[in-house]
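A.B. asks: I'd like to go over a predicted model; first the sequence, then the structure.
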Amino acid sequence: MMSSQNLSENNSNDEEKPKVKRKCSELGTPEIEAVFPKEECGLQKLALDSQTEPSVGIARDSKDMLSLSSERQSNQDGDGNENETTDMDDSTELSAYEKKRLKNISENAEFFASLDLVETATKLRDVITKKPSHGLKRKKPKKAEDEIVCRRSMRLLKVDPSGVPLPDPSPRPDSVVDQYTRLPPGPLKMMPENQNGENEMFKGVLQMWMKISQPRNKNTQKLSNMKRYQANLTDMIITEDDVCKITKARICSMAIHPSETRTLVAAGDKLGQVGLWDLSQQPREDGIFTFILHSQVVSCLNFSPTNPAHLLSLSHDGTLRCGDFTRAVFEEVYRNEERDFSYFDFLADDASTLIVGHWDAGVAIVDRRTPGTSYEQFFNSNMSLIRTLQVHPVNRHYFIAAGARDVHIYDLRHLKSKGTKPLITLTEHMKSLASAYFSPVTGNRVVTTCADDNLRVFDTSCMSSKIPLLTRVRHNNNTGRWLTRFRAVWDPKREDCFIVGSMARPRSIDVFHESGELIHSFFDGEYLGSVCSINVMHPSQNILVGGNSSGRIHVFKG
């Protein structure tokens, strides 16, 4: 038990010592307030700093700890100033816990000092601050022994089974044919490629052709009503004899002869071949004749409206030819080796002048009455390209052109050599166009085929700046790259109905009214099993011809 004097002295000593309040949140303990002597608080702060500061400063704090602990130990052993020893009494001596704590601090400081963290941090700093090289590292070439040797056949190595190299046969110059090389200019003799030598049957076809190709007056019969027309479509059927392959590649254009006694069909394919088929010949192979007239796609075929013995064909290779079956020759009507042709139409009623569209949006007026060579007038439109064009059936100074996404109607009387502006522009199409055609009788309607899966019908009865859209028919026009694109064409016997191929299954050919109503679908599960992209109707008979992408013709007859 302490005396009252000692207690009073102790209390007086405690009052003289400054007290430090620290929140335990700094020490990582629950948030309470504690009172420590000044020296003890400094030791705790140093201990915390040694645990929270970066590794670079550990060595410096460790030395401070060692010096502080040694001073504290010397004070405990009686070393130091005499004033300090006289002022301290038993109450200021460290407890066993504090002694153990100081011992742990000193041991930890010695351990961190032995790790040489300062030198390690200096080395890391040098590595981090080193500038990266901006040069590209080249890959080391693989060694020959590391590469995997692929096995190759002896045929590719050009050796025989015994290992002896085979001779390399150099191709003869005349055996190498470039499919894009234009045929020589001038007329070509009408000799079928699929017939050998002089064919007596083909001579008989030529004589027959001259008889059925006499000029006739235009058919002015009254159009039948819709019920009668629909009944006629229902009566049209296809048989095995009405399907035949007449071209080597996929069909890109077709035309049907206007004869009312015989059915003659012409088709142009992707490689420049033109095939003719006389359906009255049996067997079917005897009525098929093929001709190589061009070196690229035959994109347009038409029989002359005044002389059906003339068949005109246009190709992307920049040539336009006329097959005259009365003289058995294919004449060259128009040639331009610097431009690719896309489409053509007859400008005059007597077919003496033509309008030719170019892929680069050029338009040429060709006069066939000039002896020897054709006279040409060339104009530039403001379109990016021209896919199809057609002359108005009544007002023949108008023509319509389908481009990339716009349909333009031009007036021939205002064509200019540069920058011709259209009279009317139809801009409702969202994707690329395939075709645009006037209705055949009055030209009061225009049907367009677009890649946005829509068929559109416009009212062109009044040639004003704005042409109203009458109908939008939802139709799958996604033919892909291996099929010829659909072209909706008018039935020449009707003013209000058009024909287009179909992607639906079973395969069919659809007939729509201008209002968007589906009038009839031609299909046959046995004889029509492919997509007919190009279709044409006979101008006076109930005959429909469809061509697919393998060169095959399908004929529906009433």
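C.D. replies: Looks like it came in fine. Remember, predicted model here, so these are calculated numbers, not experimental data.
A.B. asks: every contact and neighbour count from this point should use C-alpha atoms.
C.D. replies: OK.
A.B. asks: neighbours of the closest residue to Ser315 other than its chain neighbours, just the number please.
C.D. replies: Of all residues not flanking Ser315 in the chain, Val298 sits nearest, at 4.3 Å (C-alpha to C-alpha, 6 or more residues apart in numbering). Using other C-alpha atoms under 10 Å, Val298 has 30 neighbouring residues.
A.B. asks: distance of Val298 from Thr247?
C.D. replies: Counting by C-alpha to C-alpha, to the nearest Å, the gap from Val298 to Thr247 is 12 Å.
A.B. asks: which residues in this structure form helices?
C.D. replies: With DSSP state H, the ranges of helices along the chain come out as 4-16, 38-52, 58-77, 82-87, 96-114, 117-128, 200-212, 226-235.
A.B. asks: before we move on, back to that, residues shared between the contacts of Val298 and Thr247?
C.D. replies: 268-269, 273-274 (C-alpha atoms under 8 Å, 6 or more residues apart in numbering).
A.B. asks: quick check: ChimeraX command selecting the buried ones in these.
C.D. replies: ChimeraX command restricting the shared contacts of Val298 and Thr247 to the buried ones, with burial defined by 16 or more other C-alpha atoms under 10 Å:
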select :268,269,273,274
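A.B. asks: out of the shared contacts of Val298 and Thr247, who's nearest Gln282?
C.D. replies: Val274 (20.7 Å; C-alpha to C-alpha).
A.B. asks: list the residues that contact the residue lying closest to Met65 once chain neighbours are set aside.
C.D. replies: The shortest distance from Met65 to any non-neighbouring residue, by C-alpha to C-alpha, 6+ apart, is to Ser106 (6.5 Å). The contact partners of Ser106, by C-alpha under 8 Å, 6+ apart, come to 62, 65-66, 69.
A.B. asks: A further structure is provided below for comparison with the first:
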Amino acid sequence: MKAISFKSESTLQKSSLDVHAVNNKVEHKSNSESGLHSVDTGSSDEDTTPGLDEFAGLSPYERKRLKNIKENANFFASLQLSESAARLREMIKKKQPTESKRKKPKKKENEIGCRRSMRLLKVDPLRISLPEASTQLTLVEDENTLLPPGPLEMIPENQDDNNELFKGFLKTWAETSKASNKNSEKGLSSIKSYKANLNDMVISEDTVRKVTKGAISSVALHPSETRTLVAAGAKSGQIGLWDLTQQKKEDGAYSFHPHSQTVSCLYFSPTNPAHLLSLSYDGTLRCGDFSSAVFEEVYRNERSSFSSFDFLTEDASTLLVGHWDGHLSLVDRRTPGTSYEKLFNSSMGKIRTVHVHPVLKQYFITAGLRDIHIYDTRRLNTRGSQPLISLHEHTKSIASAYFSPVTGNRVVTTCADSKLRVFDSSCISSQIPLLTTIRHNTITGRWLTRFQAMWDPKQEDCFLVGSMAHPRQVDIFHETGRNVHSFFGDCLLSVCSLSVMHPTRYILAGGNSSGKLHVFINEGSC
């Protein structure tokens, strides 16, 4: 019908054009004849054409024009074109198809639709309504809020009804600490002897244990010569303690919650190993005292987030605390009642780790975004401190930087460009040269704790670092870049991002991102 309509309209348009052409031709002819009569006879239309009295007073041209218009109008009226067009429009309208209205099927009231997640419907498997989203958000915020200031009692989260068993656990840690306060000063072992001792270190099912709920973010080995005691800090704010020499494995580990955010640093006090100091992103630094069974508050800054700390003095009375925003705090624990704090502004936008030189205590090194700076504590300024040395060899984010443990003559850094670097810091001047660059995959991704290369306290020239290689392993490198040893075994099935070595014994403890500790131990060191 659309085609018929279009054809009809085309016919009408063609007819109109033909009529218009005829009219123009007639008009042109009339005008020509009028012109000839006026030239030849000199008479007007009024004299020669009867019935045109209504055109009196007009010029001959105008009278002729009006006459043609009237004749044309009469001619079109005789054709009845408007009536025909109206009839065609009516026919087209009547014959146009109407829109089909498809009836939608009625939805059955009891019809079973697609399966939907009960979690999204806020319904648990027992068809009990779950709390609204706003309530859940409130709970999450409460978990991240700061814990109350002051000391917190050591109450384990996995404590059973046997309270006497837990008291015995704490007593073991406290007494072992008192009995093991002896630091044997031995010279460096030869690489051959050192490697032979590493080969005797093994892992078993009894030396693997889950101690925290979340990913492990820091690990510390107790310096005891008689017992194997390991502490681990987690991203959830937990601290797990594990005594591997406990007769019953199920009774050898307890977890606590002294922080509300990631525990990024754990150190046993060098003067009193019964004290475990822990630093957290929540802006608190606490000291777990096993003798009194409390977590004392050493330092608190609710306006900032802490990233790392180290001891500035050998008696552990003064601490250096690094902030994520680039600030530094000198904390004196000898102040009665509360610690004395002095805040400094560094030249770094962010600080990940701080480490004090083991011999020259006035120097310390900081790792930031892409720069590593060495500062002198005597030149720190509250407005802005300038570093003595800046290292710019790193092209991506830096995870850590540490002095070698005995002399401080070397610095090892871990960078996200998949390189480990060793610098010569034997002479702290305007620059310290780069000695070694080691290719090592440090891309742990989003869900794994970042690698940090740590020196072996027993061996000045060797350091250990986690590995992404298969089978899962922990690598030890010499400062020259040579691989000294790789720890692996059937019980090591995951990536140990953070690993530390015992200061005097051949024991390695590594933590993964599921809260498990993996311990390699020399059977002769048990």
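C.D. replies: Cool, got the structure. Please read all numbers here as calculations on a predicted model, not as lab measurements.
A.B. asks: can you list the contacts of Ser106 of structure 1 in TSV and add neighbour count and distance to Lys227 of structure 1?
C.D. replies: As requested, the contacts of Ser106 of structure 1 are exported to TSV (neighbours: other C-alpha atoms under 10 Å; distance: C-alpha to C-alpha, whole Å):
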residue	neighbour count	distance to Lys227 of structure 1
Ser62	23	109
Met65	23	112
Leu66	18	114
Ser69	18	117
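A.B. asks: could those go into a markdown table alongside distance to His554 of structure 1?
C.D. replies: Shown next, in a markdown table, are the contacts of Ser106 of structure 1 (distance: C-alpha to C-alpha, whole Å):
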| residue | distance to His554 of structure 1 |
| --- | --- |
| Ser62 | 100 |
| Met65 | 104 |
| Leu66 | 106 |
| Ser69 | 109 |
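A.B. asks: in structure 1, which residue range corresponds to stretch 349-358 of structure 2?
C.D. replies: Stretch 349-358 of structure 2 corresponds to residues 384-393 in structure 1, going by TM-score structural alignment.
A.B. asks: show me what Ser497 of structure 2 aligns to in structure 1.
C.D. replies: Ser497 of structure 2 maps onto Ser533 in structure 1, by TM-score structural alignment.
A.B. asks: is it true that that match touches Asn548?
C.D. replies: Yes: here Ser533 of structure 1 reaches Asn548: they are 5.8 Å apart, a contact under C-alpha atoms under 8 Å.
A.B. asks: residues bridging contact with those two, i.e. touching both?
C.D. replies: In contact with both Ser533 of structure 1 and Asn548: 483-484, using C-alpha under 8 Å, 6+ apart.
A.B. asks: hang on, the earlier thing: buried ones in the match of stretch 349-358 of structure 2, by neighbour count?
C.D. replies: Going by 16+ other C-alpha under 10 Å, stretch 384-393 of structure 1 has these buried residues: 385-393.
A.B. asks: which stretches of the stretch 201-350 of structure 1 form strands?
C.D. replies: For the stretch 201-350 of structure 1, the strands defined by DSSP state E, counting those that start in this stretch cover 243-245, 251-256, 264-269, 273-278, 288-292, 298-303, 310-315, 319-324, 329-335, 341-346.
A.B. asks: contacts only, for the closest residue to His485 of structure 2 other than its chain neighbours.
C.D. replies: Nearest non-adjacent residue to His485 of structure 2, counting by C-alpha to C-alpha, 6+ apart: Ile476, 5.2 Å away. Counting by C-alpha under 8 Å, 6+ apart, Ile476 of structure 2 touches 462-465, 483-486.
A.B. asks: any idea what Ile476 of structure 2 aligns with in structure 1?
C.D. replies: Checking TM-score structural alignment: Ile476 of structure 2 goes with Val511.
A.B. asks: quick one: its match from Lys63 of structure 1, how far?
C.D. replies: 100 Å.
A.B. asks: repeat for Met254 of structure 1
C.D. replies: For Met254 of structure 1, the distance to Lys63 of structure 1 - C-alpha to C-alpha - is 102 Å.
A.B. asks: between the two, which one's more packed in?
C.D. replies: More crowded of Met254 of structure 1 and Lys63, by other C-alpha under 10 Å: Met254, with 26 against 15.
A.B. asks: was I right about the more buried one contacting Asn535?
C.D. replies: Yes: counting by C-alpha under 8 Å, Asn535 is a contact partner of Met254 of structure 1 at 7.3 Å.
A.B. asks: what touches both of the two?
C.D. replies: Joint contacts of Met254 of structure 1 and Asn535 (C-alpha under 8 Å, 6+ apart) are Gly547.
A.B. asks: what residue in structure 2 is paired with Val176 of structure 1?
C.D. replies: Per TM-score structural alignment, Val176 of structure 1 is aligned with Leu139.
A.B. asks: contacts only, for that match.
C.D. replies: Leu139 of structure 2 touches nothing, counting by C-alpha under 8 Å, 6+ apart.
A.B. asks: need the counterpart of Ala399 of structure 2 in structure 1.
C.D. replies: Checking TM-score structural alignment: Ala399 of structure 2 goes with Ala434.
A.B. asks: you'd agree its match is up against Thr449?
C.D. replies: Yes: look at Ala434 of structure 1 against Thr449 with C-alpha under 8 Å: they come within range, at 5.5 Å.
A.B. asks: more neighbours: the two, which one.
C.D. replies: Thr449 (27 against 21).
A.B. asks: how about Met501 of structure 2, nearest residue that isn't a chain neighbour?
C.D. replies: Nearest non-adjacent residue to Met501 of structure 2 (C-alpha to C-alpha, 6+ apart): Leu508, at 4.6 Å.
A.B. asks: what does the one you found correspond to in structure 1?
C.D. replies: Checking TM-score structural alignment: Leu508 of structure 2 goes with Leu544.
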